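Peer 1: missing the sequence, but the structure's below:
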């Protein structure tokens, strides 16, 4: 690895001495957001420079001789609200930007409204973070994976053990998040996702497609349902309508090829294919599992005219996780004893049609998602006989979704109304060994069809000077699974958001709402050996949450905010066998929810978040966050609260990237997280031969659930980027060093079977293995060299 890094630095130095910097144009059109008509005499400036232009009679502008980089544009004119765009990358060709401006119907004498890249949202004045291209491209330790990028934000925990992207927000479960691509819902954003939850070792979305991400940790929009903890709303780029280009990337875990361009005069496209070599990296690191993945993504956008457009997009992933059985030693022994082989295929295909009718915008979204998940596990990984079979799961989830909505603007008021209709199919063929008081085997088949429907609406108001904003929303959901779920009134979900500018730059904001989420299909479709659905009594999960915050913006480049939040959970599925809430599971590979459950558990999470952001265009992107919180669950309303699996108590992050001349950049991230609670092992149960052979791992003593606590953990990540621009070519290098401090994360020693029976003459049900303990610690320096080429 040292030789590889030295060679990379030599290549960089050689290129630095011989390359000259090209320049390009930034051009585009400015239109009225309602009428879709071009606007003339609009001032367009590049933020952080003295370069700009004015639109002509057909709304076009051109700014010449701009060096490559990441830029925002600002558009302003009398009678219109000043607009600041998302970040855009100017690389090997001219950049085309479409800017929409809103009319400012009331001009107030002496009132100045300052535009800012820290945009505010009427419906979500708290709990919303907008993530730009700079953070996605150059975030230290993230390797352009959005699940890792958001871990720098308040309320988002990370796993010190590494190798997984579980999204744990404000003390909630990894299963409580929802994801959207340009308005199309996708089931998950990670390869090798845990069925019934989320997570996985690497993201499935190509970062080259992302323009920005709206990350909601509260105050969820009414049209984004079925979430309790967070919503990640991805805004994708449009293809270039003037020139086709090609980009190749050699990243931390994969090689990708992407193309960007147009088909005719009305249709643009983005398309990419990625192939992983993650298995080689994991093999080199001596990990016991070897994941391989392939994914593809595309976006087609057709503008029929100024009032009608159609977007079609697709996302697919093929995953295969093999076991690295050639490894020897105790470090691999434990994981190889229980981790199944995993094969997954997933795809989402969706279309978004949008019609602009002056003050009204109609949107129709239709999509289909598919997940085929296969898990197989043999005792001692010996497949020579079916008697060793511990698990054979074959499961398919399919969702077909339709959403229609209309958004209207009436002066200072905005109204959004719509409904959704979904049909879900869940099939499962499972054979699984279990140990519940005695050895048993679940062998069942499920074919579940589920019709879901919902309505939603939001009414928002902003005073002419934007000093006061308010939003009142409601949605209701139901389905035909059971009589407990088929009434909209039972899942009525109101929400209210308010914001007020106390003094110039200082805002007080708050939000309160009740949100619902359907239990996982794995739980709804679980059957006993008699073929009966045993979880028909399940209900929608719910959370009542409120937050209040202060946000201070000293200028358009600096923001300091503090938010307090409180979440109260109800109707959480409770595991009958383990005696813990299902929400405390989901951060490991495999499946959760395929067990007997009851909707009796409750929970709460509360805390305070502080965020500082400092942006200097073309120079600095700095963010620091601190979260102090408590996350607890209980069996039912009569029981005492105990710490949840996600109760880390505090999270601290300091992350920044500084851009030097000649397209060098340096980034560093400091991360600290409090120790999570843990549960001691049940030695008596785990040592039983029948119990151990059922799952290949020790059992926890849930009577002592989360009575222990792990130590705190901290690490430092560093990243260096260098980019070369040679005429129409771009060649980029980056070196990402994760955990440069080589911090070690120590977990309780693992209880492990030696494979030797200590009482072989006893009856089978009483035989026990001799047990041993294996030291469990992780933490190593992980260097990554990335190469990007664009033409």
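Peer 2: Ah, there it is. Predicted model, so just to flag it, every value in this text is computed and none were measured.

Peer 1: going forward, measure contacts between C-alpha atoms and count neighbours the same way
Peer 2: Noted.

Peer 1: close enough to count as contact, residue 153 and residue 625?
Peer 2: Yes: taking Cα atoms under 8 Å as the definition, residue 153 is a contact partner of residue 625 at 6.2 Å.

Peer 1: higher neighbour count, these two?
Peer 2: For residue 153 versus residue 625, the count of surrounding residues by other Cα atoms under 10 Å is larger for residue 153: 28 against 23.

Peer 1: Quick one: residues contacting that one.
Peer 2: The contact partners of residue 153, taken as Cα atoms under 8 Å, 6 or more residues apart in numbering, are 611, 624, 625, 653.

Peer 1: Overlap of the contact sets of residue 153 and residue 625?
Peer 2: By Cα under 8 Å, 6+ apart, residue 153 and residue 625 have these common neighbours: 611, 653.

Peer 1: Identify the residues contacting the residue nearest the centre of the chain.
Peer 2: When Cα atoms, centre = their mean is applied to the chain, the residue found nearest the centroid is residue 147 (4.6 Å). Residue 147 makes contact with 165, 166, 167, 203, according to Cα under 8 Å, 6+ apart.

Peer 1: pretty sure the last one contacts residue 192?
Peer 2: No: contact status for residue 203 versus residue 192: not in contact, 9.3 Å apart, counting by Cα under 8 Å.

Peer 1: give the contact list for residue 725.
Peer 2: Contact analysis of residue 725 by Cα under 8 Å, 6+ apart lists 19, 20, 21, 22, 68, 91, 92, 731.

Peer 1: Helix, strand, or coil at it?
Peer 2: State at residue 725, reduced to three classes by DSSP: H, G, I helix; E, B strand; the rest coil: strand.

Peer 1: Roughly how far does it sit from residue 7?
Peer 2: 20 Å (Cα to Cα, to the nearest Å).

Peer 1: Which positions in stretch 745-756 come out as buried?
Peer 2: For stretch 745-756, the neighbour count (16 or more other Cα atoms under 10 Å) marks 745, 746, 747, 748, 750, 751, 752, 753 as buried.

Peer 1: okay, pairing it with this:
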């Protein structure tokens, strides 16, 4: 009897232990949004689960909440003289502490309690950059893993935003408002960086696989027009990314398997007595690993990347950080391995071998001189390398695929290195006024070589040298009242290569109509240097000599005009509309009458092989964007974006044409639901996405001329008059999160293109079949995902 009683007692005790909720630590730092000064005495209140509990920030602006149940929690930060800050549905997992870096904005009107304004009522809707007035959206890295179809890729996730469309399923190029994706500026930790994608060709901004890791990113900004003065050398958009700091109190680890590869990560403090921390991650191609184990596929992509960041406090007012990102990638396509029924794109006629390397690093020191002034000095460097070799594959006549010759046809080797110095100072005069300024100096060295070997030998590039790009900016934010804010500034650039200097004014006004709605207008003049491969293209003269006929091309420039209206329809439901007009001028076009403009380039791996260009081209983009967003609350969210736009350009023939990026419309609809299961707050998530977009415009193919020359020949007089069929894709993702003591498992399956819609990729002439073939984009593809944090 005693044994039975003891057994029942042990079972009851074990049941009680299992019923104990799993908890985690939520902590962070609160600073002044303008001066970055730590704010002591701010109240931090955990609103759920009831009853509410709270704490206050210490002298260094730090706070800590312990025993916070896993799941989603809401926080409220308050301090007299500052606007309240609400953070809703912060995700708390068992396997990782929640460390927040929060900013409060000083209120102009000093009242008994903080004034809550429309714009600052939700942190998730506000950008890091206070100077951004319109066409700016915060990028929250957690959404890249949540949204269906995003694959943990920041670029693919950004394609869900209004005004943005992806170039194709195979690449993550970002097309903004009909502009070439090559005109996007990548910035990381305040440093202008090269293309951060595997297989990212020099002069492009995208690639098939991201080198940036969403697990390591902090809240960042994505800007699509009329951006602040600190951003120069960008014509269409800016992706301003930040790396998060490693946990400075506890060692944590990550194991992940997904589309982007197999990765291992670690972070933590160097010692228990130090606040210095590290963050490190290594990733290797999943397909490459499978190939090494014997499961090879045609065109196996091999790639790997490494990211490291360390943060070291220096005294009470200084901070040193160092970060580096590097990645290698290579792939081989052999024509004989391409499976085709005779109607597909003629890659079977080429062998292609490519190798890429991109590396970047930076050392930064930030110092708070006073409670209102801080500065930052950064030294950085980067290197991009690309090697390309191609063979032309010749077959016997007929329907067979008997190879009779593989002739080397093209070879390329591009190298670009850059050393940079960035210096900036920010000063807050008062709650009304903030001023910021800085300089950026880039010293670039390049070595460019590529030539065609067959059917006609021709050298396209054979140059090496160096040049500098110097930038300086100043910007001022003035708050006339709690409702009316002015953001203005001036950016200047000087490019040594062509001895050109430009000045770019920026202006933005935001007016809060009431505590639920606001209107904004902005203007900006923006300039973009020409791609280095374009500047050093060699034009062959009749006597066989070569000239660098593009070397002295000026900046491509554009005027941005944007108007915006935002309204909070409900506590978690927001409507935003924007109307814009972009006038582009000084775009390179050919001297002789031609359809060509540099505005049509940027969405593939090939360099621009055009010479004798002049800055006489123009373009215009205009449109309307509507975003309806239900922020995550009550266990569900949705995002609906609709973009109606028109994108036109003129070449040297004076005829206005569609750009190849003029899809006319893009509609995205995303929704998701989370269901809590069990007493450990395990979570089942269901996420859905649908995209519909207009077809791209292409150059029609001249079948007779193509058959005669045995390669694709286009009807240039009808350039971009043929419209491909519209694009449609539906994705569904479901996942399950399991919280256990001190660790979290996340399992998901991303079902991409579940209707198996055949979206056209491109059309080309196939000399073997003597027909125009159509290549289609990705069909139905299930992609598994697993992540363990502990």
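Peer 2: Here it is on my side, so go on. Since we're looking at a predicted model, the values are computed, not measured.

Peer 1: Could you point out which of the contacts of residue 153 of the first structure is nearest to residue 250 of the first structure?
Peer 2: residue 653 (27.6 Å; Cα to Cα).

Peer 1: Skip the chain neighbours and tell me the closest residue to the closest one.
Peer 2: Excluding its sequence neighbours, the residue lying closest to residue 653 of the first structure (Cα to Cα, 6 or more residues apart in numbering) is residue 671, at 4.6 Å.

Peer 1: Check which residues of stretch 477-493 of the first structure are buried.
Peer 2: For stretch 477-493 of the first structure, the neighbour count (16+ other Cα under 10 Å) marks 477, 478, 479, 481, 485, 486, 487, 488, 491, 492, 493 as buried.

Peer 1: measure stretch 512-522 of the first structure end to end?
Peer 2: End-to-end span of stretch 512-522 of the first structure (Cα to Cα): 31 Å.

Peer 1: Which parts of the second structure are helices?
Peer 2: 2-19, 142-146, 154-158, 286-292, 532-535, 703-709 (DSSP state H).

Peer 1: Most tightly packed of these?
Peer 2: helix 154-158 (a mean of 23; mean count of other Cα atoms under 10 Å).

Peer 1: Superposed on the first structure, what's the mean shift for that one?
Peer 2: When the first structure is overlaid, helix 154-158 of the second structure sits 0.7 Å from its aligned residues on average, using mean Cα distance after the TM-score superposition for the first structure.

Peer 1: how about that helix, aligned to which bit of the first structure?
Peer 2: Helix 154-158 of the second structure corresponds to residues 146-150 of the first structure when matched by TM-score structural alignment.

Peer 1: With residue 245 of the first structure as the reference, measure out to the aligned partner of residue 270 of the second structure in the first structure.
Peer 2: Residue pairing (TM-score structural alignment): residue 270 of the second structure is matched to residue 263 of the first structure. From residue 263 of the first structure across to residue 245 of the first structure, the span is 13 Å (Cα to Cα).

Peer 1: so what's residue 159 of the first structure up against?
Peer 2: Residue 159 of the first structure sits next to residue 166 when contact means Cα under 8 Å, 6+ apart.

Peer 1: and if we set it to 10 Å?
Peer 2: Shown in contact with residue 159 of the first structure (Cα atoms under 10 Å, 6 or more residues apart in numbering): 151, 165, 166, 167, 168, 587, 673, 676, 713.

Peer 1: Quick check: the last one touching residue 744?
Peer 2: Yes: counting by Cα atoms under 10 Å, residue 744 is a contact partner of residue 713 of the first structure at 7.9 Å.

Peer 1: between the two, who's got more neighbours?
Peer 2: Using other Cα under 10 Å, the more surrounded residue of residue 713 of the first structure and residue 744 is residue 713, with 19 against 16.

Peer 1: Would you mind finding the match for the more buried one in the second structure?
Peer 2: Superposed on the second structure with TM-score structural alignment, residue 713 of the first structure falls opposite residue 727.

Peer 1: you'd agree that match is up against residue 666?
Peer 2: Yes: in terms of Cα under 10 Å, residue 727 of the second structure counts as a neighbour of residue 666; the distance is 9.1 Å.

Peer 1: what's the overlap in contacts for the two?
Peer 2: With Cα under 10 Å, 6+ apart, residue 727 of the second structure and residue 666 have common neighbours 691, 692, 693, 694, 695.

Peer 1: What is the nearest of those to residue 354 of the second structure?
Peer 2: The shortest approach to residue 354 of the second structure among those belongs to residue 695, at 29.5 Å (Cα to Cα).

Peer 1: Could you report the distance from that closest one to residue 514 of the second structure?
Peer 2: Separation of residue 695 of the second structure from residue 514 of the second structure (Cα to Cα): 41 Å.

Peer 1: Ok, residue 300 of the second structure next?
Peer 2: According to Cα to Cα, residue 300 of the second structure and residue 514 of the second structure sit 56 Å apart.

Peer 1: Name the residue in the two with the higher neighbour count.
Peer 2: Between residue 300 of the second structure and residue 514, counted using other Cα under 10 Å, the more crowded position is residue 300 (19 against 11).

Peer 1: what's the overlap in contacts for residue 263 and residue 245 of the first structure?
Peer 2: Joint contacts of residue 263 of the first structure and residue 245 (Cα under 10 Å, 6+ apart) are residue 239.

Peer 1: Give me the aligned partner of residue 683 of the second structure over in the first structure.
Peer 2: Correspondence of residue 683 of the second structure to the first structure, assessed by TM-score structural alignment: residue 663.

Peer 1: same check, this time on residue 452 of the second structure
Peer 2: Per TM-score structural alignment, residue 452 of the second structure is aligned with residue 432.

Peer 1: sorry, back to before: so of the contacts of residue 147 of the first structure, which two are at opposite extremes in space?
Peer 2: Pairwise over the contacts of residue 147 of the first structure, using Cα to Cα, the maximum falls at 167 and 203, 11.5 Å.

Peer 1: Among those two, which residue is more densely surrounded?
Peer 2: residue 167 (27 against 22).

Peer 1: Translate that one into the numbering of the second structure.
Peer 2: Aligned counterpart of residue 167 of the first structure in the second structure: residue 174 (TM-score structural alignment).

Peer 1: Pretty sure its match sits against residue 604.
Peer 2: No: counting by Cα under 10 Å, residue 174 of the second structure does not reach residue 604; the two are 11.9 Å apart.

Peer 1: between those two, what contacts are shared?
Peer 2: Both residue 174 of the second structure and residue 604 are in contact with 167, 181, 182, 205, 206, where contact means Cα under 10 Å, 6+ apart.
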